[in-house]
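Prediction below, plus the sequence it came from.
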Amino acid sequence: MAATGEQTEVEASAPRRELLLVTGMSGAGRSTVGNALEDLGWYVVDNLPPQMLRPLVDLSRHTGDTIPRVAAVVDIRGGRLFADVQEALESLRGTDDTRVLFLDATDAALVRRFESVRRPHPLQGDGTLLDGITAERARLAELREQSDIVIDTSELNIHQLSVLIHDQFSTVGDPAIRVTVMSFGYKYGLPSDADHVADCRFLPNPFWIPELKGRTGLETEVSDYVLGLPGAQEFIDGYVEALRPVLDGYGRENKRHATIALGCTGGKHRSVAMAEELKARLSVLPGLAVSVKHRDLGRE
């Protein structure tokens, strides 16, 4: 009994979890919603059997604050397992911040989407697309009535639905865009995943200064030298201002990740120092989570 009491006390002191059950009609946008939630930092599990909802929540409790927001996509793909969704949901109500998001769309919109991807409806069997949609709508009617949020996606494209989810489920402190500032060496090739590339080879190369040759742009001696060169500060000032409207536009267009690459000859001195400075400048801008990566640092 003592052990049970101790466990209850620990559970009572555990932080409340935010659990979002994503369900609804096939073709209404569940995958798009899952991707948008992942971009917001949610831990998303797709096609989860309802019987696994409680173990998933219990597992997230053991992670401390690592996984505070969990989204589970549960739908009729679970077959017979889906029949227990009501019971599983009731067991979670009141224990955590549990909500149900139901995605819906008109029959015409769903038929159009299935035809565009040339896939059958999960419940279609030997019947028509409309037969499958009708059967699914009947099975989900009660769950729809109990849902906390219902979104009709009939007139929404993928981009519009993603923006709506971001607006609905982002919280204070969530970055609108995650920016990676990358340094690289041109002699090793351009980074294939860069959205923007800037060339730092307009600055004198510290490689030709004996006392700096063996150092890197992460060291104060090299950084101070590079940032003190004519044109270095003017470049950084202008580049930050040029990136402001670009990053704002990315936010409006639901582009949540951006990679900005700065290159020099070997990716050791100039680009490293400039990347660190750009990261520091961008980090103070609202709505950005900025990290830095030095792709070629350490390569011969």
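Perfect, thanks for sending it.

From now on I want contacts and neighbour counts done on CA atoms only, so please keep to that.
Will do.

What's the local residue count around residue 145?
Burial of residue 145 is recorded as 11 neighbouring residues (other C-alpha atoms under 10 Å).

just residue 5 next, same as before
Residue 5 has 10 nearby residues by other C-alpha under 10 Å.

go on, the one 3 residues further on?
Per other C-alpha under 10 Å, the neighbour tally for residue 8 reads 12.

Where do the strands of the chain begin and end?
Ranges of strands in the chain, per DSSP state E, are 18-24, 43-45, 69-73, 97-104, 149-152, 177-185, 196-199, 257-264, 288-294.

can the ones you listed go into JSON lines with extra columns for mean neighbour count and distance to residue 225?
Formatted as JSON lines, these follow (neighbours: other C-alpha atoms under 10 Å; distance: least, C-alpha to C-alpha, whole Å):
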{"stretch": "strand 18-24", "mean neighbour count": "23", "distance to residue 225": "49"}
{"stretch": "strand 43-45", "mean neighbour count": "19", "distance to residue 225": "44"}
{"stretch": "strand 69-73", "mean neighbour count": "23", "distance to residue 225": "45"}
{"stretch": "strand 97-104", "mean neighbour count": "20", "distance to residue 225": "53"}
{"stretch": "strand 149-152", "mean neighbour count": "15", "distance to residue 225": "56"}
{"stretch": "strand 177-185", "mean neighbour count": "24", "distance to residue 225": "17"}
{"stretch": "strand 196-199", "mean neighbour count": "15", "distance to residue 225": "18"}
{"stretch": "strand 257-264", "mean neighbour count": "23", "distance to residue 225": "15"}
{"stretch": "strand 288-294", "mean neighbour count": "19", "distance to residue 225": "19"}
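
want to compare, so here's the second one:
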Amino acid sequence: MLVILLNCVTLGMFRPCEDIACDSQRCRILQAFDDFIFAFFAVEMVVKMVALGIFGKKCYLGDTWNRLDFFIVIAGMLEYSLDLQNVSFSAVRTVRVLRPLRAINRVPSMRILVTLLLDTLPMLGNVLLLCFFVFFIFGIVGVQLWAGLLRNRCFLPENFSLPLSVDLERYYQTENEDESPFICSQPRENGMRSCRSVPTLRGEGGGGPPCGLDYEAYNSSSNTTCVNWNQYYTNCSAGEHNPFKGAINFDNIGYAWIAIFQVITLEGWVDIMYFVMDAHSFYNFIYFILLIIFSLSEIFSSQDKSCREGIVI
């Protein structure tokens, strides 16, 4: 048990980004401890195999927890063999984080608790099935209604010609374009935000008064003319980027599930709702309210069932 606790401490002290070459004294000390711990676990496994036998109902591999120990030791052997051949296989290195799980087999009360938790997993099948149907139905509705709409931006007209001394973006961009873009509603939709509501350009780098002049008043030989170039972003059409680095959208069922998952966690769901309402319709809030009600009702019903089963036990 002390060796397992020591292993937890050494694993927590490793710095993967700094210890790639393991040149520091701290890294070499930790590596020495790790070698000792692996050797201890390997010797323990061999002793148990000799004492209990390997195969059979009451032998070493007949116990589930011993099979976990066996897997961890074999993965460690594979890691060391790859190191000797100068082969980098980081996926094998991640198995070492399972070593603290060996403590479960050493503490009887913890082992009983984990066994009970594993026995209750089949009871969650109906809950997971219902969650899948909720995700699937709401995901299909989201894709059918809003596929591609969160890419909508206000572009300059195709025939709009700019003076050579003026450099404008292809579409209107806010100061925080990635997390709070200006998503517009195309003419065929009934969204809450159109290109007519693009904010007026302000002078002096955005901190001055609003610019009220038109294109005709622009003077290329002077920088004193304040033209509201934002008023020419009038063409609402689909662009290339979705909000939050492309992670939030309903372009396909996979991305729709990601958005639905964020909504039911109640973290940032209001922003997603506003994006959809701006691009499609004010009444889209009904979708998000129903989704949250379904998810909360499922959580409460699961908790109630767990409480009743706890009373029976």
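It's in. Quick caveat: nothing in here was measured; it's all calculated off a predicted structure.

Got a TM-score for the two of them?
TM-score of the superposed chains, computed with TM-score structural alignment, normalised by the length of structure 1, equals 0.25; 130 aligned residues with a C-alpha RMSD of 6.7 Å.

one step back: let me have the strands of structure 1 in TSV, adding distance to residue 141 of structure 1 as columns.
What follows is the strands of structure 1, written out as TSV (distance: least, C-alpha to C-alpha, whole Å):
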stretch	distance to residue 141 of structure 1
strand 18-24	10
strand 43-45	23
strand 69-73	17
strand 97-104	11
strand 149-152	12
strand 177-185	37
strand 196-199	48
strand 257-264	37
strand 288-294	41
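
got a list of what the closest residue to residue 43 of structure 1 other than its chain neighbours touches?
Nearest-residue entry for residue 43 of structure 1: residue 70, 4.8 Å, with adjacent residues in sequence omitted and distances by C-alpha to C-alpha, 6 or more residues apart in numbering. When contacts are counted by C-alpha atoms under 8 Å, 6 or more residues apart in numbering, residue 70 of structure 1 touches 17-20, 42-45, 57, 60.

any idea which of these is the one closest to residue 180 of structure 1?
Nearest to residue 180 of structure 1, judged by C-alpha to C-alpha, of the contacts of residue 70 of structure 1 is residue 42 at 19.9 Å.

Can you point out the buried residues in stretch 69-84 of structure 2?
Across stretch 69-84 of structure 2, burial judged by 16 or more other C-alpha atoms under 10 Å covers 69-70, 72-73, 75-77, 79-80.

Does residue 237 of structure 2 belong to a helix, a strand or coil?
Three-state assignment for residue 237 of structure 2 (DSSP: H, G, I helix; E, B strand; the rest coil): strand.

How many residues are close by it?
17.

Equivalent analysis for residue 90 of structure 1, please.
Counted with other C-alpha under 10 Å, the neighbours of residue 90 of structure 1 add up to 11.

ok, so what distance separates it from residue 143 of structure 1?
For residue 90 of structure 1, the distance to residue 143 of structure 1 (C-alpha to C-alpha, to the nearest Å) stands at 11 Å.

ok, which stretches of the stretch 101-250 of structure 1 are helices?
For the stretch 101-250 of structure 1, applying DSSP state H, counting those that start in this stretch gives helices covering 107-117, 129-146, 158-169, 210-213, 220-227, 232-252.

and the buried residues of stretch 69-84 of structure 2 as TSV, adding distance to residue 137 of structure 2 and secondary structure?
Listed next are the buried residues of stretch 69-84 of structure 2 as TSV, based on distance: C-alpha to C-alpha, whole Å; DSSP: H, G, I helix; E, B strand; the rest coil:
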residue	distance to residue 137 of structure 2	secondary structure
69	42	helix
70	43	helix
72	41	helix
73	45	helix
75	41	helix
76	44	helix
77	47	helix
79	44	helix
80	48	helix
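
would you turn these into CSV with distance to residue 46 of structure 2?
Formatted as CSV, those follow (distance: C-alpha to C-alpha, whole Å):
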residue, distance to residue 46 of structure 2
69, 11
70, 10
72, 13
73, 10
75, 15
76, 14
77, 13
79, 19
80, 18
